[in-house]
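Q: coordinates only, no sequence provided:
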């Protein structure tokens, strides 16, 4: 066996493709000693940690999951070892926000669905049921059958509700909440299955701050995705649990831990950056959908501006997510326009549009932002502000744009409006006067 390990090391040094490396290690688990098995699994975990999204999807194909299922069936790998490895795959997949549609259609996905139902009926091994539920929820990126939701959601919420502060329990809670956060908005879950428990988890964290950053983000993600099927949750989300305030706090804490002057690298981003990107993705989903506005969301806008400026040069993906969130915020008619002025969003977009070199994404977002600002200031909107304040704000933005030479900048983009329409499938006006704020 020592010779086999040496050959394996030689293959890796020779540049064997990642997919082949992983497959080779996995196959060798079925015929090696326990100490070597442990060593190989640790090596596989390290490989998984280093993978970026494209590598993940290249390695964890339907074929790969089918092979795992066959090895479990033939007892070439124990169910316990398979679960340990799969849970790590799912954990990294979710943390890095990677989609793996291959699992659900595989024989392994089918095997796990059957095992969950079977174990739930037996009610003999609660730990195994929990492990199976976590694996399945972490790996499945398609709509989960109602029969499974009725088993998985209560099972994972029971683990996630543990209050002990020790490291082992924290990790259990983190994995359970991360698994729950993968339930997408088309997964309809009756509020009786989750509302009391998830509300208590978030409230307990706000009082005691004993969840990990990943766990807290996951709890919120699970909850806000439920909003898309149940708009009555908005008051709990916005006013009772203070979504805007809490996300702003998390973003500011995480941002302090990032060296924004240091370039990010492939699949090796700092965990804090991954979490920031996760929050930004969630915010981008939420802004056009939330039907209520409050001052806490205004504060959150300010945090997005700060992160945009910090990430501008070395973290392009984070930077784009900020831009997307700010652009989507202006779409929201009950997000007050003066918020964008007070929090520096107008300044930010003016600065970006004046750059000598602009890519298409930034150009489109900037044009879309000012198109909406102009449109909203031209028409009185019920409930937003009285006419006097609207005119004052209109004059202030007009004077700022005039001083910054905004009209010349926009006129320079006139020839690309139609191109950007076709590229991004969003309707930009072909009349460049629509992008100006006129008194």
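A: Noted; the coordinates are in hand. A quick note: this is a predicted structure, and the numbers were derived from the prediction, not measured. Numbers count the residues shown, from 1 in each chain.

Q: rest of the way, CA atoms for contacts and neighbours
A: Will do.

Q: near residue 392, how many other residues are there?
A: Neighbouring residues of residue 392 were enumerated by other CA atoms under 10 Å; the total is 12.

Q: from residue 375, how far off is it?
A: Taking CA to CA, to the nearest Å as the measure, residue 392 and residue 375 are separated by 16 Å.

Q: same check, this time on residue 136
A: 47 Å.

Q: okay, these two: which has more neighbours?
A: Set side by side, residue 136 and residue 375 show unequal neighbour counts under other CA under 10 Å, the larger going to residue 136 at 27 against 15.

Q: who's in contact with the more buried one?
A: 109, 112-113 (CA atoms under 8 Å, 6 or more residues apart in numbering).

Q: what about those, which one has the most neighbours?
A: Each of these was scored by neighbours using other CA under 10 Å; the highest score is residue 109's, at 21 neighbours.

Q: secondary structure element for that residue?
A: helix 107-122 (DSSP states H and E).

Q: let's bring in a second model and compare:
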């Protein structure tokens, strides 16, 4: 009995010393020896390992050889195809959110298997398995970034149909989220409007009325449509005036900002929440739109306000978002068509001035007296008054001309403050 316990202890010690890559490889090898239910539990554990992987380990695991191994196990009946989808779709989900690629899939026998299965299913005249086709298209599109015109014509309608489901159960919401995520991987390709425009409009409009999508799914729907806009500017009226992108983006950012626990300690923030991931992707999308000057209308000031709200909420503990907000402020300043009153109304100028005048961590240790705090506030007010006086003297057009230089200066000051606090011991 004692020997048995020692053997168990040794196994536990060995297990603890294994890397995530070794854990994953061992679990993959064990799949073929499990029944269907045990396989699903094992895959759940494998998905948790995937979540923990850093980029380099991630790349070292998901190679051509790994995908070939998975293909062989499916071929030999060692792994049920439904269980394989369960693992592969989670992998595709993580690849998308982490902005990585599993290039090994492109050259693997699993890629060829899925292509053949998709074609075979599409060619059936009777008893088509729609669920199987959706699963295949989701996995295939999640791992690919290059598609022929023929594959686009198959994948896009299939995924849009899956994303159009309106039930509000968690299972359906997760399926819809995955379908929209896979659609986003077609962003580099010109797609004929008849393949998608009515369907994606209906998905967005229905959510605006009934709120049936998750926040990430709604963001993916917009991301898919906005990426089409860069290839087809005739969609601008649909995006700006019919679907009200500016209004929706502002509302989503404000809601997400309020849902994040900004005061969490650094060790509690090792893994990004879904809300933080959604914020990141909204900011990336807004950055592109500012750059290409496509979405200026009367709802635009709401976006400025939402960015200022995010900046104030995140600046103490989430410098990543602070950088992004400052970058967007700078891009807005470059806009020749942007009205200064929009920047004022949206709170961009106040947010920048607050940050420039805000004490650094070193300053806070020295400036604890109320009197000095009041002096700092008075300085901020003086700077703000000077800006208003300059506006009155020179007119809005001159201010717009000089705004880029102003925000460039603010950016330098903000980055300097961040560097001052970076190396201070906690």
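A: Happy to help now that I have it. Just so we're clear, the structure is a prediction, and the values are computed from it rather than from any experiment.

Q: measure stretch 186-197 of structure 2 end to end?
A: From the first residue to the last, stretch 186-197 of structure 2 extends over 14 Å; the measure is CA to CA.

Q: any idea how far residue 154 of structure 2 is from the aligned residue in structure 2 for residue 126 of structure 1?
A: Under the alignment by TM-score structural alignment, residue 126 of structure 1 pairs with residue 130 in structure 2. Residue 130 of structure 2 sits at a distance of 13 Å from residue 154 of structure 2 (criterion: CA to CA).

Q: before we move on, what about residue 412 of structure 2?
A: According to CA to CA, residue 412 of structure 2 and residue 154 of structure 2 sit 49 Å apart.

Q: likewise for residue 94 of structure 2?
A: As defined by CA to CA, residue 94 of structure 2 lies at a distance of 24 Å from residue 154 of structure 2.

Q: residue 51 of structure 2 now?
A: With CA to CA as the criterion, residue 51 of structure 2 and residue 154 of structure 2 are 30 Å apart.

Q: give the aligned range of stretch 232-243 of structure 2 in structure 1.
A: In the comparison with structure 1, stretch 232-243 of structure 2 aligns to the range 230-241 (TM-score structural alignment).

Q: contact partners for residue 255 of structure 1?
A: Under the contact definition (CA under 8 Å, 6+ apart), the residues listed for residue 255 of structure 1 are 272-273, 276, 307.

Q: residue 95 of structure 1 now?
A: With contacts defined as CA under 8 Å, 6+ apart, the neighbours of residue 95 of structure 1 are 274-275.

Q: so where do the helices sit in the stretch 1-150 of structure 2?
A: If DSSP state H, counting those that start in this stretch is used as the criterion, the helices of the stretch 1-150 of structure 2 fall at 2-17, 20-31, 36-52, 55-61, 64-75, 81-97, 109-123, 130-143, 149-163.

Q: okay, the ones you listed, which one's buried deepest?
A: Per-residue neighbour counts averaged over each of the helices of the stretch 1-150 of structure 2 give the maximum for helix 130-143, namely a mean of 22 (mean count of other CA atoms under 10 Å).

Q: with structure 1 overlaid, report how far that one is off on average.
A: Plainly put, helix 130-143 of structure 2 ends up 1.1 Å away from its match in structure 1 on average once the two are laid over each other (mean CA distance after the TM-score superposition for structure 1).

Q: so what's whichever residue in structure 1 pairs up with residue 119 of structure 2 up against?
A: Using TM-score structural alignment to pair residues, one finds that residue 119 of structure 2 aligns to residue 117 in structure 1. When the contact criterion is CA under 8 Å, 6+ apart, the partners of residue 117 of structure 1 are 148, 151.
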